[in-house]
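> got a sequence here, can you model it:
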Amino acid sequence: MPRWSAEKANRWWAKTGWVCGFNFLPSTAVNFLEMWREESFDRDTIRRELGWAADLGFNAIRVNLHYLVWKHDPDGTAARLDWLMSAADGLGIGTVPCFFDDCGFGGAEPEYGPQPDPIPGVHNSRAVASPGRAALMDGTDWDGYQSYVRQIVRRFAADPRVLFWDLYNEPGNRMIFGADGSSSYEPDFSARSLALMTNCFEWARTESPSQPLTVGAWVTPPVGSSDDPYQAPADKTALALSDIVTFHAYADTPNVRRFIDYLADLGRPMLCTEWMARPVGSRIDDQLSLFRDRNVGCFQWGMVKGRTQTHLPWPADLVAQHGGAADRSVWFHDLLDDQGRAYDPAEIATLRQVLSRQDA
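As a prediction, the model looks like this:
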């Protein structure tokens, strides 16, 4: 199956309509391993929080799977994904599954089983990569990765509940967060990530899915840089292989406009699959309307404050690199507390107003 033509991708986008969603992890899960294990797959919380999202007008979720859960329980993993997509679809919400993820901010390698409690005061302190950075460097489970991708895509290849397939989140992301609020980098494994990402496109296309495939461009230059964005090898390869253009944009509005202008030249539908971090200027009150006006789909990070603690800031040095300050009095991500109460009622009013527009 070849890459979609730009014409086919744009026909899909015209039929789909504007997409506005969020990256979903229920508030009772400390990471995606905890979310997907049968013992901790919290159906009641998932139903409740998706219901809150539907009430606000969201029409999509992006959600990471985890390879280790599938490896230990392939049939159960697929069944739980099926259940999640049915719960979302019943509320008018489409699903974007994501297979692999290098964003292991917690620093530990993933281990199947009960997950530890969050480290107090640390953003996403138990985030683990999928399949894991050490597993990528070891390189002995490639056949398993192929089976994982192909079996799940095969099962849902014609399923309208799948909006699109996001094959790999942030390939080559080496950042880790320290418990003391610092940030650092692990040894480079980006060549392995690039190889796995490229194989993912081949494996998924072998199953001839009816939905488009993508990997988001995520490595952007420092805020204020005049360099063209998305020139890192992983980004360039992702943009060349993807049926639709996806990208991450934790940046202020002038920079987000720059990213959109740059990517618009590719002539394909655009969706920002991660955004919204208040202290770096990535805010609902101006950027949601920008995405709507430019017909760029968007998925903000987070919905309900919970065990990931993503309402807390990134490390101060990383926030500064993105042009902000790590102000702990301001929620970094997330919209609601675990009772469904809004962090900022004005944001909710803006969301309702933009999401109810009928012009796109």
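
> okay, CA-based contacts and neighbour counts for the rest of this
Noted.

> nearest residue to S190 in space, ignoring adjacent ones along the chain?
Nearest-residue entry for S190: G172, 4.3 Å, with adjacent residues in sequence omitted and distances by Cα to Cα, 6 or more residues apart in numbering.

> and for L50?
Sequence neighbours aside, A88 is the residue nearest to L50 in space, at 6.6 Å (criterion: Cα to Cα, 6+ apart).

> list the contacts for the one you found?
L50, G94, T95 (Cα atoms under 8 Å, 6 or more residues apart in numbering).

> make TSV out of the residues you listed and add distance to T16, neighbour count and secondary structure.
Output for the contacts of A88, formatted as TSV (distance: Cα to Cα, whole Å; neighbours: other Cα atoms under 10 Å; DSSP: H, G, I helix; E, B strand; the rest coil):
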residue	distance to T16	neighbour count	secondary structure
L50	20	24	helix
G94	10	24	strand
T95	13	24	strand
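
> to check against the first, give me the structure of this:
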Amino acid sequence: MTAKHYLPLLILPLVVLAFFAWRRYGPVNATAVPGRWSAEQAQIWYDKEPWLVGANFIPSTAINQLEMWQADTFDTITIDKELGYAEGIGMNVMRVFLHNLLWEQDAEGFKQRIDTFLQIADRHHIKIMFVLFDSCWNDDPKPGKQPAPVMGKHNSGWVRAPGTKRLNELSTWPGLKAYTQGVLTAFATDKRVLLWDLYNEPTNSGYGDGVLPLLTETFRWARAVRPSQPITVCQWDDSRRVTAFAFANSDVISFHNYEDAPKLEKAIQGMSKMERPLICTEYMARTKNSLFSTCLPVMKKYRVGAINWGLVKGKTNTIYSWTEPMPNGQEPTVWFHDIFRPDGSAFDQRETTLIRQLTATNATAKPVAQR
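Predicted coordinates:
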């Protein structure tokens, strides 16, 4: 998922946003939001779970979050089939993106579809990490019919949430608050939900520190709900203020790492000093030498949750690299992300065999009781 989209024209409005938000909400600092779980509470929660292994999930028939969840394109048949592929190799968690427009478009219907999705995942013994906001890829998201994929282009249709316009316009934030608190309240005690990831790669797309005001408010909105599940925001780049804020306010530490195994291990050793559970919520980019064969054993060694990008080749086109599109649509010899083809066959059966072997020692979970 990670790709830096530097947009110089965004810098000035984001600086202005940060200034006015500072005047309204006060200074943003690493301890701004009360309600964080203690390290002991987080560890007790983590110790009750098996080693967490899974993928970032979107069905192969959806190009983005909106197409996955909107009523006319909510594809339960494909979701069920593809979560079955994950279950078959021992995966027990999926990271799944939501979107504020889905709540604003049809809150009750959206909640019902989330519940249906959770029922399907639970039948496959898979818990869900939901992501509320995202700074990556295409700006200005719109509900309704979504575009067709651009041939050979990675994530050509993925959309940001909420997008730059609403990030810059504080008058629209009550709608974002209603979405955040509405979704969390609806599933705050649902055992099928593993944890909440409030904001994916918040500084991406050139946002930098300009995202801090909304990120801070999102933590405040979420903490006010007091969900039974932990809350996190990932570390993914070298933005010191945002990373410090995310680390200081997350119940469990999540991070992205598309480096080779030695660099991954070094990062894990550094973050372990925070003495909180660690979950890598994005990894595995084959042409960058971030591989199942080398990285997954490292994460098992340290009992770090391991959630790779991509399960099934589909409309997101994430078999292609972030920076090397293939306009002719030819399948790359080495896939960038993803594990399975839509028919359930593996890109590399050695990988699925390894994942199955490494997850074999996990206890088989039983479907949790309904809410």
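
> where does the TM-score land?
TM-score of the superposed chains, computed with TM-score structural alignment, normalised by the length of structure 1, equals 0.87; 325 aligned residues with a Cα RMSD of 1.6 Å.

> work out for me the element the residue nearest to L50 of structure 1 sits within.
helix 74-89 (DSSP states H and E).

> in structure 2, what stretch matches that helix?
Mapping helix 74-89 of structure 1 onto structure 2 (TM-score structural alignment) gives residues 107-122.

> how far away from the center of its chain is the matching stretch?
Counting by Cα atoms, centre = their mean, to the nearest Å, stretch 107-122 of structure 2 is centred 17 Å from the centre of its parent chain.

> those strands in structure 1, which residues are they?
Along structure 1, counting by DSSP state E, strands occupy 20-23, 60-64, 94-101, 165-169, 175-177, 183-185, 213-214, 245-248, 270-275, 297-301.

> so for M35 of structure 1, which of those sits nearest?
Distance to M35 of structure 1, taken as Cα to Cα, is lowest for strand 60-64 among the strands of structure 1, at 9.5 Å.

> that closest one against structure 2, how far on average?
Following the fit onto structure 2, the mean deviation recorded for strand 60-64 of structure 1 is 0.5 Å by mean Cα distance after the TM-score superposition for structure 1.

> whereabouts in structure 2 does that strand align?
Taking TM-score structural alignment, strand 60-64 of structure 1 hits residues 93-97 over in structure 2.

> buried set for the matching stretch?
Within stretch 93-97 of structure 2, the residues that count as buried by 16 or more other Cα atoms under 10 Å are V93, M94, R95, V96, F97.

> nearest to W221 of structure 2 among those residues?
Looking at the buried residues of stretch 93-97 of structure 2 and their distance to W221 of structure 2, the nearest is F97, at 18.3 Å (Cα to Cα).

> give the equivalent position in structure 1 for V183 of structure 2.
With TM-score structural alignment as the matching criterion, the partner of V183 of structure 2 in structure 1 is I152.

> now the helices for the stretch 151-300 of structure 2?
Applying DSSP state H, counting those that start in this stretch to the stretch 151-300 of structure 2 gives helices spanning 164-168, 173-186, 212-225, 240-249, 261-271, 292-301.

> nearest to A18 of structure 2, out of those helices?
Across the helices of the stretch 151-300 of structure 2, A18 of structure 2 has its closest neighbour in helix 212-225 (6.3 Å, Cα to Cα).

> which elements pack onto the closest one?
When contacts are defined as 3 or more Cα pairs under 8 Å, 6 or more residues apart in numbering; DSSP states H and E, helix 212-225 of structure 2 packs onto helix 11-25, helix 173-186, strand 193-200.

> hang on, Y46 of structure 2 packs against P277?
Yes - with contact defined as Cα atoms under 8 Å, Y46 of structure 2 counts as touching P277 (6.6 Å).
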